[in-house]
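Chemist: Predicted model and sequence below, questions to follow.
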Amino acid sequence: MKTAELRQKDVAGLQAEVKELQKAHFNLRMQKGTQQLSNTSQLKATRRAIARAKTLIVEKQAAAK
């Protein structure tokens, strides 16, 4: 998901997105462990997407104060 799309969500929506991305990342790690993952670059992409969403959560919380 692009940063512009994430910026349109509220904090609760971003937290739900982080949970969804963490589940996806966990599933990718399990696939890698069982030698079923062919495209390992997905791990890096989901890790960065999680970081992007968490950064926006912190930004929105700081702006609300």
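Modeler: Looks like it arrived, so ask away.

Chemist: okay, CA-based contacts and neighbour counts for the rest of this
Modeler: OK.

Chemist: quick one: which helix or strand includes the most centrally placed residue in the chain?
Modeler: Ranked by distance to the mean C-alpha position of the chain (Cα atoms, centre = their mean), the top residue is I50 at 2.5 Å. When elements are assigned from DSSP states H and E, I50 belongs to helix 41-64.

Chemist: try this one next to it:
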Amino acid sequence: MKIQEIKDMSVDQLNQELVKFKREQLNLRFQVASGQLDNTSRVRFVRRTIAQIKTVQHNKINSVKGA
């Protein structure tokens, strides 16, 4: 997911995506622990995407409060 796609989302959409990626992160952790994960770069991608979503979400909320 590209950062511009994340920036174009509403706060509600960001919340939904955050839940989706956190669920995927949990599943990836289980796969790593059980040795079933083939694509280890997916863990990094999901972690980075969660951080990007949280950052954009925080910026949107603060811009609304500051306006």
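Modeler: Yes, it's here. In this text the structure is predicted, and so the values were computed from the model without any measurement.

Chemist: re earlier: now the residue nearest to the centre of the first structure. Nearest residue, chain neighbours left out?
Modeler: Of all residues beyond its chain neighbours, the one nearest I50 of the first structure is V18 (5.7 Å), with distances taken as Cα to Cα, 6 or more residues apart in numbering.

Chemist: go on, Q42 of the first structure?
Modeler: For Q42 of the first structure, ignoring the flanking residues on the chain, the nearest one in space by Cα to Cα, 6+ apart is L28 at 7.6 Å.

Chemist: sorry, back to before: just want to check the distance between the residue nearest to I50 of the first structure and A53 of the first structure.
Modeler: Going from V18 of the first structure to A53 of the first structure by Cα to Cα, to the nearest Å gives 6 Å.

Chemist: Could you measure from K60 of the first structure over to M1 of the first structure?
Modeler: Counting by Cα to Cα, the gap between K60 of the first structure and M1 of the first structure amounts to 18 Å.

Chemist: neighbour count winner among the two?
Modeler: Between K60 of the first structure and M1, counted using other Cα atoms under 10 Å, the more crowded position is K60 (15 against 10).

Chemist: Quick one: residues contacting the nearest residue in space to the more buried one that is not next to it in sequence.
Modeler: Spatially, and ignoring its direct neighbours in sequence, K60 of the first structure is nearest to V11 (6.9 Å; Cα to Cα, 6+ apart). For V11 of the first structure, the set of contacting residues under the criterion of Cα atoms under 8 Å, 6 or more residues apart in numbering consists of 57, 60-61.
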